[in-house]
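Visitor: fold the stuff below for me.
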Amino acid sequence: MNIEAVIQAFETSADVKNEFIRTHAERVVEVGQLLIRAFRDGRKVLLFGNGGSATDASHLAAEFVGRYRRDRDPLPALALACDMAAITCIANDYDYTDIFSRQVQAHGRKGDVAIAISTSGNSLNVIRGVEAATDRGLVTVAWTGAIGGKVGDLVDYCFRVPSSVTARIQECHITLGHVLCEFIEERLFGDQG
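Guide: Next up, the predicted model:
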């Protein structure tokens, strides 16, 4: 990789994010307000995905429970790819495709929010997690790539990143997560400094 390729990678990443926000700005605000209502009502957010999407889910759950930019009360969020005992138990005793759905059934309650993160939108365990969330009355949100996959058709709100390149999709996903954290902290805790 030469310097031109490095510059091109950064420019492409920025272009994807700019195109994304041009088409999704209103939906970002809408989902931000939805999450604020859920937190105010004592609801929680369940986040899940595989691989890099699992780490995004974990990262964002930590931002909610810990903090993003300001000291404030913790917000209830749980990343479902972090409990290795539960994951290996479910995968061994049931099936790997059930690792998120069983946890959603255990932890999810009506009015909670499920955020499914999948660059392809076709990961069967993520699809089953969304189906379980819908069955339990959770509000469902998906972050996907350009196609949206099957999961994009199953959720209440879908954020489709306009790219088919996994790295560019993931870069946009984490930016979306950070922007939502910032939006929520400002609206819920703006007076706390």
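
Visitor: make it CA atoms for all contacts and neighbour counts henceforth
Guide: Will do.

Visitor: quick check: which element contains the residue most central in space within the chain?
Guide: Centrality entry for the chain: nearest residue to the mean C-alpha point is Ile115, 4.2 Å, by CA atoms, centre = their mean. Secondary-structure assignment from DSSP states H and E places Ile115 in strand 113-117.

Visitor: one more to put side by side:
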Amino acid sequence: MQPSVLLQNNLQASINAKQQLLKDSTQLGVFETAVKAVAERYQKGGRLYIAGNGGSAADAQHLAAEFVVKLARDRVPLPAEALTVNTSILTAIGNDYGHEHLFARQVTGKMTEKDIFLGITTSGQSGNILKALDACREKGIPSIVFTGRDGGRASEKADYCILAPGATTSTIQEVHIVLAHTLCEYVERIIFQP
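Guide: Now for the predicted structure:
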């Protein structure tokens, strides 16, 4: 297959997934409720904490940067943290408690009831995201998950589960980026109204 044909196929898969989400009133409704919950947490002095593995870890860092720096308008920073960046914490938790506790331990140690958690997992089965969602529930912290396919076990544990359409991890991740940017843009508009 020629590179241009592969690109056309991948672009079409991305377009199809986004069009499918565009027509899914149930998922759009869940997304709207989740995004409003994030804005409400910020308005009450809370923070957004984000976690994921692999490419989703990069997406968590990307989204945290959009909140702290800016996305669509110049404004004061909004507190957000990716739970994927402190190598000393990550390696210590992994070594002492196991990889599945990487995020739950941080949720327990850093987050309060004023905050909100966003887990990103294309499969909905990432053990460390599942444990983080359990920790959120134990602490009374609202949780959102961006996932794909059938949502996996994460769909049962999160307060808000947004399913990104797509047959491949890469397509699901492309939809996750649109969700993340829209989340940040909405919060900016609500908190920093012109």
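
Visitor: do you know the score for how well these two fit?
Guide: The TM-score (TM-score structural alignment, normalised by the length of the first structure) is 0.95; 191 aligned residues with a CA RMSD of 1.2 Å.

Visitor: and Asp159 of the second structure, what pairs with it in the first structure?
Guide: Under the alignment (TM-score structural alignment), Asp159 of the second structure maps onto Asp156 of the first structure.

Visitor: aligned partner of the residue nearest to the centre of the first structure in the second structure?
Guide: With TM-score structural alignment as the criterion, Ile115 of the first structure pairs with Leu118.

Visitor: was I right about its match contacting Ser56?
Guide: No - using CA atoms under 8 Å as the test, Leu118 of the second structure is too far from Ser56 to be in contact (11.1 Å).

Visitor: for Ala65 of the second structure, what are its contacts?
Guide: Applying CA atoms under 8 Å, 6 or more residues apart in numbering to Ala65 of the second structure gives the contacts Ala80.

Visitor: swap in 10 Å and give it another go.
Guide: Contact criterion CA atoms under 10 Å, 6 or more residues apart in numbering gives Asp59, Leu71, Pro77, Leu78, Pro79, Ala80, Glu81, Ala82 as the residues in contact with Ala65 of the second structure.

Visitor: from Gly98 of the second structure, how far out is the closest residue to the fifth one other than its chain neighbours?
Guide: Spatial nearest neighbour of Pro79 of the second structure, chain neighbours left out: Arg47 (5.4 Å); criterion: CA to CA, 6 or more residues apart in numbering. For Arg47 of the second structure, the distance to Gly98 of the second structure equals 26 Å [CA to CA, to the nearest Å].

Visitor: over to Gln2 of the second structure?
Guide: The span separating Gln2 of the second structure from Gly98 of the second structure equals 43 Å under the rule CA to CA.

Visitor: these two: who's more crowded?
Guide: Using other CA atoms under 10 Å, the more surrounded residue of Gln2 of the second structure and Gly98 is Gly98, with 13 against 7.

Visitor: return the residue of the first structure aligned against the more buried one.
Guide: Gly98 of the second structure maps onto Asp95 in the first structure, by TM-score structural alignment.

Visitor: the strand holding Ile115 of the first structure: average distance to aligned residues in the second structure?
Guide: Once superposed with the second structure, the aligned residues differ from strand 113-117 of the first structure by a mean of 0.6 Å; criterion: mean CA distance after the TM-score superposition for the first structure.

Visitor: who are the packing partners of that strand?
Guide: If contacts are counted by 3 or more CA pairs under 10 Å, 6 or more residues apart in numbering; DSSP states H and E, strand 113-117 of the first structure sits against helix 3-40, strand 45-49, helix 52-65, strand 77-79, helix 124-135, strand 139-144, helix 149-154, strand 157-160.

Visitor: swap in 7 Å and give it another go.
Guide: Under the contact criterion of 3 or more CA pairs under 7 Å, 6 or more residues apart in numbering; DSSP states H and E, strand 113-117 of the first structure touches strand 45-49, helix 124-135, strand 139-144.

Visitor: what are the contacting residues of that strand?
Guide: The contact list for strand 113-117 of the first structure, computed with CA atoms under 7 Å, 6 or more residues apart in numbering, reads 44-49, 53, 126, 130, 133, 138-144.

Visitor: swap the cut-off to 8 Å and go again
Guide: Outside of strand 113-117 of the first structure, the residues within contact range by CA under 8 Å, 6+ apart are 35, 38, 43-50, 53-54, 57, 126, 129-130, 133, 138-144.
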